[in-house]
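In: no FASTA, just this:
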């Protein structure tokens, strides 16, 4: 035994005591199995998967196998007894030969079982415990299987695999949705298992969960009919921007209602048919009858009011009258996303799937959308990490976690309180059960060898054995939603002090064309202690202001004065453009800051939630929130004096938003943030700059008011709109 142990320890010096005993026991059990291949090659096939996970190279493993193979003529001699070939099975009592080996190291003994002499001699309980410990250590050390890392191909999206029970035929036309016992997997990852989805018509559901848990995948599975819904339910999914062409924005919204468009087209054809001389009286009667039906349906859907409704929706989402008449190809990606949302709102489907629809909206548009959704007549399933938006819109919350869907009545704030209370109850129940079991065990330990109490102790033992396994409550993936982020610790290093001014803009004017002036007469001063929220409608010049601050463009008039040693880190709204999608997050940081060990990059990424194999996946295979974290890690390594963040909370889960807010509050440099997330801005910023009509003005909140300055600004917008 000592000889085998020494061989293994030489080949795998990183093995700790428990794992060393496990490998040694596995080798010994392999020797005892008469059917095993005891050659050096057979031993290598057996040991290589185990030892390679612990850092041993193949040549070292092969040398170990060669040394062990020399012991196979009498492998049991190492344990103190020889190999004896018997003519028949050996039967022994509990007090017989087996007990003579009871206290030997490794505790290997023959047992009778239905599997005959080939049954394993390894203690299965210890084996499972050692395997679990090994898996946990590998995960902690970041060991990974290269074959498990997905390959990124921008032209191919992984298929959504759905296992669903057959949808039974419905006897009515109810618009309630009830799907039972289905599984969803995406890119080799299990999203849901044995899940149920129940949506009541007319209610508004907020879908929440951590980044990468599968919220968007669930919506796509419904929209792409991977999950089968009753055929009479109309579903619309707002996910991708519309394709640009010469169609006017207003007409694009009108064309989205296929029923109205089809009826208008049929009306046109019927009128043309009636005008033809070749039309027979019988055909004319049939066409006239059908034309009356078409007119009735057009009246039912209020087709005559369609254009005014579409215009009102576009106006609420920020489209001016001129923009409503402009061709869709003239709009940027963000505005095309708004068009996609406008088309969905205009169609009023039975089920609207909205995935992070507030990401491309400004403050006024978010306020308008909240009010519009509050009057939404059908079913809404929305993914959002904006808590104030979920509070205003949702009537129910679906929590996606650990392959499960949990249902909560009420908006997001109610969900937070209900979930916290439910978890407290789970912890109390676990502690009560643990206390009860400890009480039983104490009684057994105290009285099991007492003749008078032995019978009672034995009954307690039987009772304890019958109790089901007790596991602690699972870790709460939303535990940080009321605090600073449970598992993720963002941090931006404090920069060295710079003498003011560090960034001053004086009376600048800028326009992309002489006729289109974006900013005029703008002046401001950003200091090392500034924490500023930049707000205003889309198109007012917020992005242009950011480009001026980061030297992306130069003003036509005025001065932008930057300190000579100033370092500015920018998080762009389109931050994907800052990344190398075919490279991993580690490779991305290596390209930006070469010369460090891989462990250093992985340590930084781990602080931003990119741990294990996630840091080694191609960035193109990561979720939107994970891509954002890679950018934040890059910004932290720049050690900037000023952080400029354009919609940084887009795609981040709520724990990450809290962690980011905490890091920004602790940051000793200057901060300017463009965002529509009221709660996030109020938790970080101390002043608001309002960008509108080519000007930049400071919003003066009311002193002594409990609400933050950003919430006061939002309230003023709602008052102005009403």
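Out: Nice, thanks for sending it over. Every value quoted in this text rests on a predicted model; they were computed, and no experiment measured them.
In: contacts and neighbour counts: CA atoms only from here.
Out: Will do.
In: Could you pull out the helices in the stretch 551-700 of the chain for me?
Out: For the stretch 551-700 of the chain, the helices defined by DSSP state H, counting those that start in this stretch cover 585-592, 598-607, 624-637, 654-666, 678-684.
In: Determine which residue lies closest to the centroid of the protein.
Out: residue 211 (1.6 Å; CA atoms, centre = their mean).
In: In three-state terms, label it for me.
Out: When classified by DSSP: H, G, I helix; E, B strand; the rest coil, residue 211 comes out as coil.
In: Relative to residue 187, how far out is it?
Out: Residue 211 is 15 Å from residue 187, where distance means CA to CA, to the nearest Å.
In: looking at the helices of the stretch 551-700 of the chain, which is closest to residue 294?
Out: Residue 294 lies closest, by CA to CA, to one member of those: helix 624-637, at 45.5 Å.
In: which helices and strands sit right next to the closest one?
Out: strand 568-571, helix 585-592, helix 598-607 (3 or more CA pairs under 8 Å, 6 or more residues apart in numbering; DSSP states H and E).
In: got CSV for these, with mean neighbour count and distance to residue 477 too?
Out: Below are these laid out as CSV (neighbours: other CA atoms under 10 Å; distance: least, CA to CA, whole Å):
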stretch, mean neighbour count, distance to residue 477
strand 568-571, 20, 26
helix 585-592, 20, 24
helix 598-607, 17, 17
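In: Nearest to residue 279, out of these?
Out: strand 568-571 (66.3 Å).
In: helices or strands next to that closest one in the packing?
Out: So strand 568-571, by 3+ CA pairs under 8 Å, 6+ apart, packs with helix 624-637, strand 642-646.
In: To residue 364, which of these lies closest?
Out: The nearest among these, by CA to CA, is strand 642-646 at 16.9 Å.
In: before we move on, the earlier item: of the helices and strands packed on strand 568-571, which approaches residue 205 most closely?
Out: The closest of the helices and strands packed on strand 568-571 to residue 205 is helix 624-637. By CA to CA, the value is 21.3 Å.
In: Comparison target, given below:
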């Protein structure tokens, strides 16, 4: 076996090194299995090696050479198996019988999957000729994952490993398998082990060798809540994904859970979906049931034998092992308070907007936004040691964000959240990590506002220090240039040369790209501008969404429309746009009124195969390309960005294109549905400033409390089937939400 790698390359000269490593590792696994007292009895060496034989032939090896090699391997493994089987005693190895049972189940699944050769529709290239691949891609992917990890950890540089051509498609691993791979159940005690995370001097790459972090250090103290901030496209989400997959060296006893995408819907009710998210609890309950069932079987089997027989002794040994492990299972279940799980899951769901009835609805019935909330609820329920959240507020309404912020304030473990929502970070974050210029800067004990102020002061000081040094350098250099060759002044010139050489080299302060939006000011209109009078709407008369709504929007209006998801906010906007017709009441507007509408899912209306300039020329014809480019530039889409296909733009950049487009009609009223989604901090500041300077009216549906607080003078609340003006600010509304939650019995605790 020692020269197996060499023998493989001799038999298949054109073999991909990855496939060679995989085949060698697989045969070694079969060899190791011959030494296991239980697995050895179930091992079929010919079947196992037959799989490798087909793999090598499909990799371009000749049948004769591969046949010769695999025959020798079968003979060697058979001899080894026979030697090990001869060592087995009659009583067998009973001391670890329970472990063997678990291994048998695991290995049976592995053997079954290895024998099921996948039907591949893609050809692979080998030495210039094409052939159909019959390789087990699942096993090859696992092998490549191990190789990728080794490659990534060389010199502590974490890179995206380029996989073999055999793996053209990335398979999606199911949630439970991935969870257990990242967070295996550990029955050993973790008491006394630190749950702080410190990863020093690492590089992080993404895509085609693009570096996003250089010689960086990540430090996360257990129990702290970190806000990770930075401009769009800087690599924040990539850092979270690297942590969530343990591509960075996070200690194995620290559990990790990452919320980045919505769950896949199925027939399970929402409540059960949340309960199932705690894979440890689910696995332990299943194991508890199986162990109890087996212990009962053993008691029945013992009745068939004499009390002091060898068979009864074996059964007693097995029962003893099972009972010891059952105690460990019960201890783990007690530690995670399994008996309180259902009430805790229901409380979390209710806080995120799921009514008692909705908790019984199958997950496949929910929209994408609600499934995203389910993903968040599942993560909060699991209570991992490291909770990773990527823009959690994008799919939540103000009540749900308020609940989430309050919940996280008492979260006992570590939280790392990527967010551009200032108000959310102000409430949640105990520390800020600023990712920029391929590094991480820490602002300890800071929420977003204090970070922003401190950072501004740092930049001013850096700029002042840099400018002072540049001025001093210039002064020294001028003296040197003037008197270097003057005999009377040469010693002074030499002294200044030495001073200049000893000065520390300062880097120029980071230039912050300023972003500005500009909405054109329309001509004035005389009132009434846009009005709803006693409007009632429902998709059927017996199921009304809105009833008796009165609302008046003027040229100077700054209105925020808030409320829980599904309460009719977007429906109200469509009534104002006359995309829906009320069942009763009227919608009246000035005949000259032009409305600019920003849809929540504005990307759906864009042709992403076009660049921004071409799309605007096609959708809003009548201007030159230069005029479109100039207009896009006023929304931060400058230079070549306007000529790139929009599918290559970030979410924030697509939003800016949408803002630029809605202004081409020179609207009197802006109706905005979730305009803050995807915009980074600078984009949000630019949006708020542009709306404040806009000469027309604004009606905004938004979850971003900071933007609402900066822009809106009126708060209107959609709840209980109607829309009413709220007497107070957006912060007063948040207090009102929490009071209602407490009155309803939703306790925000872990």
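Out: All right, it came through fine. Predicted model only: the values in this text are computed from it and were never measured.
In: what's the burial count for residue 620 of the second structure?
Out: As a burial measure, residue 620 of the second structure scores 14 neighbours (other CA atoms under 10 Å).
In: who touches it in this structure?
Out: Each residue near residue 620 of the second structure by CA atoms under 8 Å, 6 or more residues apart in numbering is listed here: 661, 664.
In: Remind me which helix or strand residue 425 of the first structure belongs to.
Out: helix 412-447 (DSSP states H and E).
In: what's the average distance of that helix to the second structure?
Out: Here the mean offset of helix 412-447 of the first structure against the second structure after fitting is 2.6 Å, by mean CA distance after the TM-score superposition for the first structure.
In: For residue 414 of the second structure, see how far away the aligned residue in the second structure for the residue nearest to the centre of the first structure is.
Out: In the second structure, residue 211 of the first structure lines up with residue 232, judged by TM-score structural alignment. Distance of residue 232 of the second structure to residue 414 of the second structure, computed by CA to CA: 24 Å.
In: next one: residue 658 of the second structure
Out: For residue 658 of the second structure, the distance to residue 414 of the second structure (CA to CA) stands at 37 Å.
In: And residue 687 of the second structure, by the same measure?
Out: 32 Å.
In: Leaving out sequence neighbours, find the closest residue to the aligned residue in the first structure for residue 260 of the second structure.
Out: Alignment note (TM-score structural alignment): residue 260 of the second structure maps to residue 239 of the first structure. Of all residues beyond its chain neighbours, the one nearest residue 239 of the first structure is residue 355 (5.9 Å), with distances taken as CA to CA, 6 or more residues apart in numbering.
In: ditto for residue 686 of the second structure
Out: residue 516 is the one closest to residue 686 of the second structure (CA to CA, 6+ apart), at 4.9 Å.
In: re the thing from before, now do the buried residues in the helix holding residue 425 of the first structure.
Out: 412, 414-416, 419-420, 423, 430, 437, 440, 443-444, 447 (16 or more other CA atoms under 10 Å).
In: Next, work out how far apart the residue mapped onto residue 574 of the second structure from the first structure and residue 528 of the first structure are.
Out: Per TM-score structural alignment, the equivalent position to residue 574 of the second structure in the first structure is residue 547. According to CA to CA, residue 547 of the first structure and residue 528 of the first structure sit 19 Å apart.
In: Which one's more surrounded, these two?
Out: Comparing residue 547 of the first structure with residue 528 by other CA under 10 Å, the one with more neighbours is residue 528, at 21 against 15.
In: helix or strand for that one, which one?
Out: For residue 528 of the first structure, there is no host helix or strand (DSSP H and E).
In: Can you spell out the matching residue range in the first structure for stretch 370-378 of the second structure?
Out: Aligned using TM-score structural alignment, stretch 370-378 of the second structure spans residues 335-343 in the first structure.
In: residue ranges for the helices of the stretch 101-250 of the first structure, please.
Out: Going by DSSP H, counting those that start in this stretch, the stretch 101-250 of the first structure shows helices at 124-141, 215-223, 249-255.
In: before we move on, what about the stretch 251-400 of the first structure?
Out: Under the criterion DSSP H, counting those that start in this stretch, helices of the stretch 251-400 of the first structure are mapped to 258-275, 281-300, 306-316, 321-325, 333-347, 363-374, 387-393.
In: Superposed on the second structure, what's the mean shift for the shortest one?
Out: Spelled out, that is helix 321-325 of the first structure. Averaged out, helix 321-325 of the first structure is 0.6 Å away (mean CA distance after the TM-score superposition for the first structure).
In: residues of that helix that come out buried?
Out: 323-324.
In: residue contacts, residue 315 of the first structure?
Out: residue 321.
In: And it? What does it align with in the second structure?
Out: Match for residue 315 of the first structure (TM-score structural alignment): residue 350.
In: Ok, residue 646 of the first structure next?
Out: So, by TM-score structural alignment, residue 646 of the first structure is matched to residue 673.
In: Its match contacts residue 704, doesn't it?
Out: No. With contact defined as CA atoms under 8 Å, residue 673 of the second structure does not reach residue 704; the gap is 11.6 Å.
In: Settle it for me: which of these two has more neighbours?
Out: Set residue 673 of the second structure next to residue 704 and count neighbours by other CA under 10 Å: residue 704 wins out with 25 against 22.
In: aligned partner of the more buried one in the first structure?
Out: Under the alignment by TM-score structural alignment, residue 704 of the second structure pairs with residue 677 in the first structure.
In: Which residue, neighbours along the chain excluded, lies closest to that match?
Out: residue 386 (6.0 Å).
In: Map that neighbour onto the second structure.
Out: Per TM-score structural alignment, residue 386 of the first structure is aligned with residue 421.
In: could you measure that match against residue 675 of the second structure, distance?
Out: Counting by CA to CA, the gap from residue 421 of the second structure to residue 675 of the second structure is 12 Å.
In: Residue 441 of the second structure too?
Out: Counting by CA to CA, the gap from residue 441 of the second structure to residue 675 of the second structure is 29 Å.
In: Settle it for me: which of those two has more neighbours?
Out: residue 675 (25 against 16).
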